[in-house]
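J.: sequence-free structure coming up:
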């Protein structure tokens, strides 16, 4: 766990319009299927077989996903991959989803560990190619809840290989927040009770958290999907967050800062991740974290391959390697997330790890709305209105924070 504190997942959206082109590229009719409703990506084909390894692979990844022992000699799953495949790994750590999208467009990288707020952009623009899962043997053992998601597939076609998942939880100080909360109302409608000590995630995608709460508490808005908001629904979510802003003491993106804030008492209630809750508790903070009755948002990362990858064979070998049971277990424990491979749980050093992170509990994940990329074609299937695209979420987030 001590290694995990170096990792950050900022996901703060830059305003660069070049990274926000879904509204222009994802045009067409609203398609059906369980995935990416309304998205009609370019007609790209996945390979039918693999060829000879090219000798290298260039990756874009979150910190902690591609470790070769240079950060910690005990944390290394790259060296054995290179020995077994002959593919030398070159990796670039990205600090945000927007940076990942921008880097993929350079054509210099073969694959990326994209979160849901980047994946649809890559699919719609034609930068990410469909994946032939038959060429990734370990895919068969991936938890079913990570397959054919609205964030990683289109009309039944997978555009990547799932890596792991996590939920955005409500954490509170058990000594200062009483009675124990059961709802997100603790950070929204009832936030004034903890004025100046409420914390919230610093990203435009946090608007979805407000929308998820409104879905349960204001049924007249008819919100079906927190990432598919028409203008009225979006305005309601933004208004709620502007109201919340008066009670927020700190917006966090670096979870070291959140741990410190809960230890000091500067923060007593707010959104968090399981790894942060574990770390804060281990350092003496009196905290608990859980999924409130309305459910939660969450994230699921997917290894996606560049449509014009220079080293596709090594990229496919990497995707199979990173979700192999032993390696997937190592990554999950180091980063602090539920592994994707169902067999990984047998290889975790902490035998309670998968239970703590609800890795095999599909019932738990049914209450998690994984990050997705808002586009004009409403992801909930509506065709009579336009939904607010991600670029507008970025603009609104600046206004919300003042």
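T.: Cool, the structure landed. Everything quoted here is computed from the prediction, not taken from an experiment.
J.: can we go C-alpha only for contacts and neighbour counts from here?
T.: Fine.
J.: where do the strands sit along the stretch 301-402 of the chain?
T.: 338-339, 368-370 (DSSP state E, counting those that start in this stretch).
J.: most packed of those?
T.: A comparison of those by mean neighbour count, using mean count of other C-alpha atoms under 10 Å, puts strand 338-339 on top with a mean of 30.
J.: residues touching the closest residue to residue 287 other than its chain neighbours, list them.
T.: Sequence neighbours aside, residue 173 is the residue nearest to residue 287 in space, at 4.6 Å (criterion: C-alpha to C-alpha, 6 or more residues apart in numbering). Contacts for residue 173 (C-alpha atoms under 8 Å, 6 or more residues apart in numbering) come out as 262, 268, 269, 285, 286, 287, 288.
J.: try 10 Å
T.: 180, 262-263, 265, 267-270, 285-289 (C-alpha atoms under 10 Å, 6 or more residues apart in numbering).
J.: neighbours of residue 256, just the number please.
T.: The local packing of residue 256 (other C-alpha atoms under 10 Å) involves 17 other residues.
J.: would you check how far apart it and residue 273 are?
T.: To residue 273, residue 256 is 12 Å away according to C-alpha to C-alpha, to the nearest Å.
J.: how far away is residue 237 from residue 94?
T.: Counting by C-alpha to C-alpha, the gap from residue 237 to residue 94 is 29 Å.
J.: neighbour count winner among those two?
T.: The neighbour count for residue 237 versus residue 94, taken as other C-alpha under 10 Å, is higher for residue 237 (24 against 21).
J.: my guess is that one contacts residue 205, does it?
T.: No. Residue 237 lies out of contact with residue 205 (C-alpha atoms under 10 Å); the separation is 11.5 Å.
J.: got any residues that touch both of the two?
T.: Joint contacts of residue 237 and residue 205 (C-alpha under 10 Å, 6+ apart) are residue 226.
J.: sorry, back to before: redo the contacts of residue 173 as CSV? Include distance to residue 157.
T.: Conversion of the contacts of residue 173 to CSV gives the following (distance: C-alpha to C-alpha, whole Å):
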residue, distance to residue 157
180, 43
262, 43
263, 45
265, 47
267, 43
268, 43
269, 40
270, 36
285, 44
286, 45
287, 41
288, 39
289, 35
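J.: mind listing what the residue of the chain most remote from its centre touches?
T.: Distance to the chain centre peaks in the chain at residue 52, reaching 32.4 Å (criterion: C-alpha atoms, centre = their mean). By C-alpha under 10 Å, 6+ apart, the residues touching residue 52 are 311, 312, 313, 314.
J.: which of the residues you listed are buried?
T.: 311, 312, 313, 314 (16 or more other C-alpha atoms under 10 Å).
J.: can you give me the buried ones in whichever strand or helix holds residue 299?
T.: Assigned by DSSP states H and E, residue 299 belongs to strand 296-305. For strand 296-305, a neighbour-count test (16+ other C-alpha under 10 Å) marks 296, 297, 298, 299, 300, 301, 302, 303, 304, 305 as buried.
J.: second structure for comparison follows:
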């Protein structure tokens, strides 16, 4: 779903290794937390209870920029130190979309994956990833508390991964072309005709949640409580809103450097964005501003998950602990452009970086509705209706774009 500087510029846990035990006591239940009690019963996949000697190899499936070994930029390397410390030789395969990541993980060929919230529940429900024993990940203690035990990374209070980094989908506009300055997502929905042909939107079925969030705030009679828990009528309302928006959309984007270019040329003057895009545009002297609108926003919180068929569980857990260490987590966050999940990463980050990304700001983070896979069991706790699935959202997105 997300493309990094690199991509834009160029482009059932088998713990059978010696000394590695398992436990399946906490592997099933309902997804969600006190705020979203709905969910599903997870497959009975065993969880590591102890670790042994590292196996010497690790296969990583990652977003571009999440597992850098110095080949892109010799100064950007947190894989080599991991290999030297653990003896686990790393093989990295990158993916471009969450759908691709889910498909690849289903092959059982990868030990760990960096999953966004629109993939994580699919991986859990499919038995493709295992519950994670956070007691075996010492650096987990330093993860911001508001990223733990959330609907997109846990089931029945059991974590299925280690939080990695997070960010919000913001509203950005050209300050010299949009007046007055918007404060609401209405600028790209109900008021988008004022910027006909110059509106931009994120190109993914998960963008339906942005419309649902807006409707949740502007049409309370629809009864939307969670933008990722939509029954058929609520989905239809979101689709109708997005079809109306399409008439004013000049471009749907997924490559963030292309969005920087579109705002630079004026082909886009208002739309959804990420903080890194706003930072890059401002650095290029493009007159833009980005805000978290009054309704809040959608966003991502990525999670490192362990494959259920991994043959290298010890190396997998070593990677989980390494990637959330202050040094590695800061390096990834600054290279990729997102808030780090480790609180200690901000102690060593470049001055002003964590402030720019609102890292550790719980009040800010709680305004973000993080990407979560839509499933039949309503994540808002309703049991009298069936909610729409990600597959239905994908079909709806094709209909919206025509």
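T.: Received it, and whenever you're ready, just let me know what you need. Keep in mind that this is a model prediction, so the values were computed, not measured.
J.: TM-score for this pair?
T.: The TM-score (TM-score structural alignment, normalised by the length of the first structure) is 0.93; 381 aligned residues with a C-alpha RMSD of 1.6 Å.
J.: narrow the contacts of residue 52 of the first structure to those in helices?
T.: Those of those mapping onto helices are 312, 313, 314, per DSSP state H.
J.: any idea how far residue 39 of the second structure is from residue 381 of the second structure?
T.: Look at residue 39 of the second structure and residue 381 of the second structure: by C-alpha to C-alpha, they are 8 Å apart.
J.: of these two, who's got more company?
T.: The neighbour count for residue 39 of the second structure versus residue 381, taken as other C-alpha under 10 Å, is higher for residue 39 (23 against 18).
J.: look up how far residue 243 of the second structure lies from the spatially closest residue to the more buried one that is not a sequence neighbour.
T.: Leaving aside its sequence neighbours, residue 39 of the second structure sits nearest to residue 31 (C-alpha to C-alpha, 6+ apart; 4.1 Å). Here residue 31 of the second structure is placed at a distance of 31 Å from residue 243 of the second structure (C-alpha to C-alpha).
J.: what's the closest residue in space to residue 192 of the second structure that isn't next to it in sequence in contact with, if anything?
T.: Closest residue to residue 192 of the second structure apart from its sequence neighbours, by C-alpha to C-alpha, 6+ apart: residue 248 at 6.3 Å. Listed by C-alpha under 10 Å, 6+ apart, the contact set of residue 248 of the second structure reads 188, 189, 191, 192, 193, 194, 195, 196, 197, 198, 199, 200.
J.: make a ChimeraX selection of the buried ones in those residues.
T.: The buried residues among the contacts of residue 248 of the second structure can be selected in ChimeraX (16+ other C-alpha under 10 Å) with this line:
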select :188,189,192,193,195,196,197,198,199,200
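J.: which ones among the contacts of residue 248 of the second structure map onto strands?
T.: If you go by DSSP state E, these have 199, 200 in strands.
J.: just to revisit the earlier point, please pull up the equivalent of the residue nearest to residue 192 of the second structure in the first structure.
T.: The alignment partner of residue 248 of the second structure in the first structure, by TM-score structural alignment, is residue 247.
J.: pretty sure residue 174 of the first structure is touching residue 288, no?
T.: Yes. Look at residue 174 of the first structure against residue 288 with C-alpha under 10 Å: they come within range, at 6.7 Å.
J.: mutual contacts of the two, please.
T.: Joint contacts of residue 174 of the first structure and residue 288 (C-alpha under 10 Å, 6+ apart) are 180, 269.
J.: on that earlier part again, just curious, which of the buried ones among the contacts of residue 52 of the first structure is nearest to residue 128 of the first structure?
T.: Within those, the smallest distance to residue 128 of the first structure is 12.0 Å, found for residue 312 (C-alpha to C-alpha).
J.: so the closest one touches residue 132, yeah?
T.: No. The criterion here is C-alpha under 10 Å, and residue 312 of the first structure misses it with residue 132 at 11.7 Å.
J.: give the residues shared as contacts by the two.
T.: Joint contacts of residue 312 of the first structure and residue 132 (C-alpha under 10 Å, 6+ apart) are residue 47.
J.: quick one: the residue nearest the centre of the first structure from residue 146 of the first structure, how far?
T.: By C-alpha atoms, centre = their mean, the mean C-alpha position of the first structure lies nearest to residue 299, the distance being 2.8 Å. Distance check for residue 299 of the first structure against residue 146 of the first structure: by C-alpha to C-alpha, it reads 11 Å.
J.: okay, and the common contacts of the two?
T.: By C-alpha under 10 Å, 6+ apart, the residues touching both residue 299 of the first structure and residue 146 are 164, 165.
J.: nearest residue to residue 210 of the second structure other than its sequence neighbours?
T.: residue 298 (6.2 Å).
J.: same question but for residue 166 of the second structure, I mixed them up
T.: Among residues not flanking residue 166 of the second structure along the chain, residue 301 sits closest, at 4.2 Å (C-alpha to C-alpha, 6+ apart).
J.: the one you found touches residue 161, doesn't it?
T.: No. Judged on C-alpha under 10 Å, residue 301 of the second structure makes no contact with residue 161 at a distance of 11.4 Å.
J.: which stretches of the stretch 201-350 of the second structure form helices?
T.: For the stretch 201-350 of the second structure, the helices defined by DSSP state H, counting those that start in this stretch cover 208-218, 232-246, 256-265, 275-283, 313-323, 326-336.
J.: try the stretch 51-200 of the second structure
T.: 79-86, 98-105, 117-125.
J.: quickly compare those and say which is most buried.
T.: helix 117-125 (a mean of 24).
J.: just checking, what packs against that helix?
T.: helix 98-105, strand 112-115, strand 129-130, strand 154-155, strand 297-307, helix 390-401 (3 or more C-alpha pairs under 10 Å, 6 or more residues apart in numbering; DSSP states H and E).
J.: quick one, that helix and helix 98-105 angle?
T.: 30 degrees (axes from the mean of the first three to the mean of the last three C-alpha atoms, to 10 degrees).
J.: what's the average distance of helix 117-125 of the second structure to the first structure?
T.: For helix 117-125 of the second structure, the mean deviation from the first structure after alignment is 0.3 Å (mean C-alpha distance after the TM-score superposition for the first structure).
J.: that helix vs strand 297-307, what angle?
T.: Angle of helix 117-125 of the second structure versus strand 297-307, following the same axes, to 10 degrees, is 30 degrees.
J.: ok now helix 117-125 of the second structure, how far from the chain's centre?
T.: 11 Å (C-alpha atoms, centre = their mean, to the nearest Å).
J.: over to stretch 191-199 of the first structure?
T.: 26 Å.
J.: what residues does residue 232 of the first structure make contact with?
T.: Counting by C-alpha under 10 Å, 6+ apart, residue 232 of the first structure touches 221, 238, 387, 388.
J.: looking at it, the third one is touching residue 378, isn't it?
T.: Looking back up the chat, that one is residue 387 of the first structure. Yes. In this structure, residue 387 of the first structure is within contact of residue 378 by C-alpha under 10 Å, at 5.2 Å.
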